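K.L.:
What follows is a predicted structure for the sequence shown.
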Amino acid sequence: MKEADSINDRFDPIADAAEPAEFSGRWSVDFESSDELAIGTFTVDADQIASGTFLTTTGDYRYLAGRVDGPYMRLSTFDGAHAFLFHAEMQDDGSIKGDFWSGNWHHETWTAVRDDNATLPDAFEQTTITNEQALEELVFKDTEGNPTRVLDALDATKAKARVLEIFGTWCPNCADASRELVSLKEKYGDDLGVVGLAFEVTEDFARSSQQVQRHHAHIGSDWEVLIAGISDKAKATETLGFLDRVRSYPTLVFLNSDNEVQAVYSGFSGPATGDAYAAQRDRIEAIIDKMIDE
């Protein structure tokens, strides 16, 4: 049996396909299930091998790869948590019509128009603080089952700049964000403290604790994580009480050494997003630098 050794093996070429359509570039994307526009970025090489991703207000679809045959593009990914398949067909007017499947349980259609200037709303302006007093009162169990006040965990870092990481171990975008926080910790050392609040897929504490410890080992993180609850966003919003809404996992809350919230960042653009990832890093570093310099 031939061993699959490249993206060429992912999709069979379409026989007698016409000249490949021009999918490379930046696209404004409308998914059937969402009221908010997304951005698609695609590249196609001389062998018709395609790669790219979709950026949304809650995160990105990470590394997609596939091929172009005539007017058709097929892309897919499997990251251990999600299996995504995208089909796209170039229309006569230069727009795209497509289908999206997630696993064997979800399907929706999507359309796109080429837009080199497509942008998403500012991720720092999507989520607001509604009740900072509620943050002061939050208590969750650590992975050993010890009730721990969130602000006490932040204070234990003794850092000038602090990040409260609202995440789930089941979430690939959260893994990207955690890796970024590990990198930032390496840069800033003790000046940056991180505490995680894990919202998991079940309310089984033992299972959630085990998942968090596996996440730590896989990511290479070592900060305190508290088991905060179940991943349902409405329930997470109610549990936390200090945000207007948990819009996405991850959500990063930036606090100074007095535990005063300085910014909230919703979602995360991972390394698959290229320039967006780099620009995001610059903005996050600017906030951390400002807190350290105060």
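P.N.:
Sure, I can see it. Computed from a predicted structure; not experimentally measured.
K.L.:
Every contact and neighbour count from this point should use C-alpha atoms.
P.N.:
Noted.
K.L.:
From one end of stretch 86-98 to the other, what's the distance?
P.N.:
Its start and end residues considered, stretch 86-98 measures 7 Å (C-alpha to C-alpha, to the nearest Å).
K.L.:
Structure two is appended below for comparative analysis:
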Amino acid sequence: MRRLIVITIVISTLIASCTLQDTPKLKEGVWRGELAVQDKWTPFIFEVKTMENDSVAVVLRNGDERVELSNVTFSNDSVTIPIEAYDAFIRAKLNGKNLEGRFLKNYIENDQGVPFRAEFNQTDRFPVVSNPSEIRIDGKWDIHFVDEKNDTTRNVGVFKTDNNTVTGSVLTNAGDLRFLEGNYTDTGVQLSAFSGLSPYLIEISFRDNDNFDGQFYTTRGITKLIGVRNDQASLADPYTLTNMKPGYESLHFSLPNLDGELVSVDDNRYKDKVVIVSILGSWCPNCLDEMEYLSPWYTENKNRGVEIIGLAFERKDDLNYAKSTLSRLINKYNVDYEILFAGQLGDATVQKVLPEIDKLSSYPTTFFIDKKGKVRKIHTGFTGPATGLFYEEFKKDFNSLIDSLLLE
């Protein structure tokens, strides 16, 4: 009997040992990842670290931005990295210092994903060239996006250089491309970003000191870029792009919060107060930037007689799905104002919920309502922290507008 017990213990120990050896482990430190976009490999940098509870986290790095991805799991020779904010994940096989797999989205049925690969201890986002361009990209640029139909939209680029590293963003009327990072090539600049939703790759070639040509690669296609240096570069006034229909001055909606309770902008809680209504989606990076700004702002200002309501249009017409995606954001940003489920993303849903407006051209779109319930201004898009002085200007204008409405 004793001999049987000893044999059992030995076998159990061997099995446990094999299991431990078979369980993959991501090496702590810096990795260079790549996603295949339009026959190009779009690079990004991430860091692997062990948390206090011995769990593993992956931190995406783009310029000054850090996006922590927790709840990393391992199975056999594979690793799964959840990207909970965007209902997506990376699943890859680990082979020593290399990963190979796919970036997938849960909300897409039978998603084939985007090819992914990564290598440990590679810190350069792009190859460093020995003779980088002497032309500096620092400053503001008019950047024209030219699509396949040759239609052009004018946007604004803001960039700065630190040694050979370039950081910055591109502002559009719908929002900004957030934190781009890269370096100089022998003829121009390469920039990329991946914060969990869409990989971006920009390749620029200088024609001269004040002009460049380029390409912008995304999973949706390739856009031609034409850049012209302009220290006065600016976008169309974001307060002129969305308007109330003739004859309408107020919004009227009644929608469920994440507990299923109906909340209306006409409720007593919002009477005689300045109200900010933010149109958002958990899938929208610029919306998350706005939420990250609004949440602490509301905590500091709610006692002044101001309220915020978020109207979330999600990828599925399912309150339970919306609750799962939005709750993570509410917890992450410590949101203390109401977030209501407005339905599934789409123009028809928007017109049903907000029949008073002419169109919704961008997420987020923010309504400023005075104490009498009248919509005074509508701001389209959001210029986030990656845009530098544009972000500071937005905050100044935002607070000035709220102050003036509170004084009325």
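P.N.:
Sure, I can see it. Remember, it's a predicted structure, so these values are computed and weren't measured experimentally.
K.L.:
Now the TM-score, please.
P.N.:
Put the two chains on top of each other and the TM-score (TM-score structural alignment, normalised by the length of the first structure) is 0.90; 288 aligned residues with a C-alpha RMSD of 2.2 Å.
K.L.:
Can you check which part of the second structure the longest helix along the first structure sits on?
P.N.:
The helix spanning the most residues in the first structure, taking DSSP state H as the definition, is helix 275-293. Residue correspondence for helix 275-293 of the first structure in the second structure, counting by TM-score structural alignment: residues 389-407.
K.L.:
And the longest helix of the first structure, what does it pack against?
P.N.:
Counting contacts by 3 or more C-alpha pairs under 8 Å, 6 or more residues apart in numbering; DSSP states H and E, helix 275-293 of the first structure is packed against strand 161-167.
K.L.:
mean distance, the strand it packs on to its aligned residues in the second structure?
P.N.:
Per the superposition on the second structure, strand 161-167 of the first structure and its aligned residues are separated by 0.8 Å on average (mean C-alpha distance after the TM-score superposition for the first structure).
K.L.:
List of residues touching that strand?
P.N.:
With contacts defined as C-alpha atoms under 8 Å, 6 or more residues apart in numbering, strand 161-167 of the first structure is touched by 154, 174, 191-199, 249-257, 259, 288, 291-292.
K.L.:
continuing past that strand, what's the next helix or strand?
P.N.:
Beyond strand 161-167 of the first structure in the direction of the C-terminus, DSSP states H and E gives the next helix or strand as helix 172-188.
K.L.:
tilt between that following helix and helix 275-293?
P.N.:
Inter-element angle recorded for helix 172-188 of the first structure and helix 275-293: 40 degrees (by axes from the mean of the first three to the mean of the last three C-alpha atoms, to 10 degrees).
K.L.:
got the angle between helix 172-188 of the first structure and strand 161-167?
P.N.:
On the basis of the same axes, to 10 degrees, helix 172-188 of the first structure is oriented at 160 degrees to strand 161-167.
K.L.:
what range in the second structure does helix 172-188 of the first structure sit on?
P.N.:
Residue correspondence for helix 172-188 of the first structure in the second structure, counting by TM-score structural alignment: residues 285-301.
K.L.:
now swap in stretch 112-124 of the first structure and tell me
P.N.:
Stretch 112-124 of the first structure lines up with residues 227-239 of the second structure when matched by TM-score structural alignment.
K.L.:
Regarding the matching stretch, how distant is the last residue from the first?
P.N.:
Chord length of stretch 227-239 of the second structure, first to last residue, is 25 Å (C-alpha to C-alpha).
K.L.:
how close does the longest helix of the first structure sit to the second structure?
P.N.:
Mean for helix 275-293 of the first structure is 1.0 Å (mean C-alpha distance after the TM-score superposition for the first structure).
K.L.:
Can you list the buried residues in that helix?
P.N.:
Neighbour-count burial for helix 275-293 of the first structure, with 16 or more other C-alpha atoms under 10 Å as criterion, is recorded at A276, Q280, I284, I287, I288, D289, M291, I292.
K.L.:
List of residues touching that helix?
P.N.:
K160, A161, D191, L192, N256, S257, S269, G270, P271.
K.L.:
in the stretch 301-408 of the second structure, which spans are helices?
P.N.:
Counting by DSSP state H, counting those that start in this stretch, the segments of the stretch 301-408 of the second structure that form helices are 319-333, 347-353, 389-407.
K.L.:
No further questions, thank you.
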